[in-house]
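Participant: sequence first, predicted model second:
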Amino acid sequence: MAKLRPDRQGSHRVNFEKNKKIILKTQNTCGICGKPVDMSLKYPDPLAPCVDHIIPVAKGGHPSDIENLQLAHWTCNRQKSDKLFKNKEAMEPKVLGNRNLPWSMDWTSYEPD
């Protein structure tokens, strides 16, 4: 018999359900893709709201801590599965070009004649 996850049974279940209600009331954008979540949609709609574990329970994340939970689209959560992602703030900015050239002047304040 498969063992149930800690957030689906036992002492964590009550806290998970309480925090799930808080998240569904207070958040309105997907923590994975950043797009708005339509709260009127219900499962099995792929854009239905669900609660995602930021650090997956399978990777040692707390099953019911509100700091480890975020709102997500159902399909985004399914695609993420038990993967870990860096925080958006921790990610370095992407280089848009493959050359790093010096500026001859500050072009941000340039005004044509």
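Facilitator: Looks like it arrived, so ask away.
Participant: can we go C-alpha only for contacts and neighbour counts from here?
Facilitator: Noted.
Participant: what's the longest helix in this structure?
Facilitator: Across the chain, the longest stretch assigned as helix under DSSP state H is helix 11-26.
Participant: packing partners for it?
Facilitator: Contacts defined by 3 or more C-alpha pairs under 8 Å, 6 or more residues apart in numbering; DSSP states H and E place helix 11-26 against strand 49-53, strand 69-73.
Participant: okay, the ones you listed, which one's buried deepest?
Facilitator: Highest mean neighbour count among those (mean count of other C-alpha atoms under 10 Å): strand 69-73, with a mean of 25.
Participant: adding another structure so you can compare the two:
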Amino acid sequence: MPYAIRRRRHDDGAAERVRLSEATREIQSKLSYFTAWTAAESSTVGEAYTALVRELRKVAGGAMREAWRATPITEDQAMNIPPTVIDLSSLLPLETAFTDAVRAHLAALAPWWAR
């Protein structure tokens, strides 16, 4: 969402606020759904996913606040947003931990003849 907010239409602020708020609400709903689903599937996978989502909300939330403060772009060259503006690098270790937890969970579910 920080990218979408920075790239919002500059000529229709009210409609963009509604559109982007609804998109954010939909994303939040899906994150909550998958948090519950992964926790029900496996506590280890659920904990890894919850940690990832927690950090994602912190990082993306801050980037979204900054994006709303920024002037909407009006030129094509402003479409490129450098990692110095939106830095998601802190998510990588948590993404790796989540992927590893899923991989281990699925390996444990594999039938003995497939191992």
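Facilitator: Received the coordinates, thanks. Since we're looking at a predicted model, the values are computed, not measured.
Participant: what does the TM-score come to for these two?
Facilitator: The TM-score (TM-score structural alignment, normalised by the length of structure 1) is 0.26; 51 aligned residues with a C-alpha RMSD of 5.2 Å.
Participant: can I get the helices and strands packed on helix 11-26 of structure 1 in a markdown table including distance to residue 18 of structure 1?
Facilitator: Below are the helices and strands packed on helix 11-26 of structure 1 laid out as a markdown table (distance: least, C-alpha to C-alpha, whole Å):
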| stretch | distance to residue 18 of structure 1 |
| --- | --- |
| strand 49-53 | 12 |
| strand 69-73 | 12 |
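Participant: residue 17 of structure 1: which of those is closest?
Facilitator: Taking C-alpha to C-alpha, strand 49-53 is the member of the helices and strands packed on helix 11-26 of structure 1 nearest to residue 17 of structure 1, at 10.0 Å.
Participant: now do that closest one against helix 11-26, angle only.
Facilitator: Inter-element angle recorded for strand 49-53 of structure 1 and helix 11-26: 130 degrees (by axes from the mean of the first three to the mean of the last three C-alpha atoms, to 10 degrees).
Participant: elements contacting strand 49-53 of structure 1?
Facilitator: Applying 3+ C-alpha pairs under 8 Å, 6+ apart, we find strand 49-53 of structure 1 packed against helix 11-26, strand 69-73, helix 74-80.
Participant: and the gap between residue 77 of structure 1 and residue 11 of structure 1?
Facilitator: Going from residue 77 of structure 1 to residue 11 of structure 1 by C-alpha to C-alpha, to the nearest Å gives 24 Å.
Participant: comparing the two, which shows the higher neighbour count?
Facilitator: Using other C-alpha atoms under 10 Å, the more surrounded residue of residue 77 of structure 1 and residue 11 is residue 77, with 23 against 11.
Participant: quick one: the helices in structure 2?
Facilitator: Under DSSP H, structure 2 gives helices at 2-6, 13-41, 43-69, 92-109.
Participant: now the last one: buried residues?
Facilitator: Judged by neighbour count using 16 or more other C-alpha atoms under 10 Å, the buried positions of helix 92-109 of structure 2 are 94, 95, 97, 98, 101, 102, 105.
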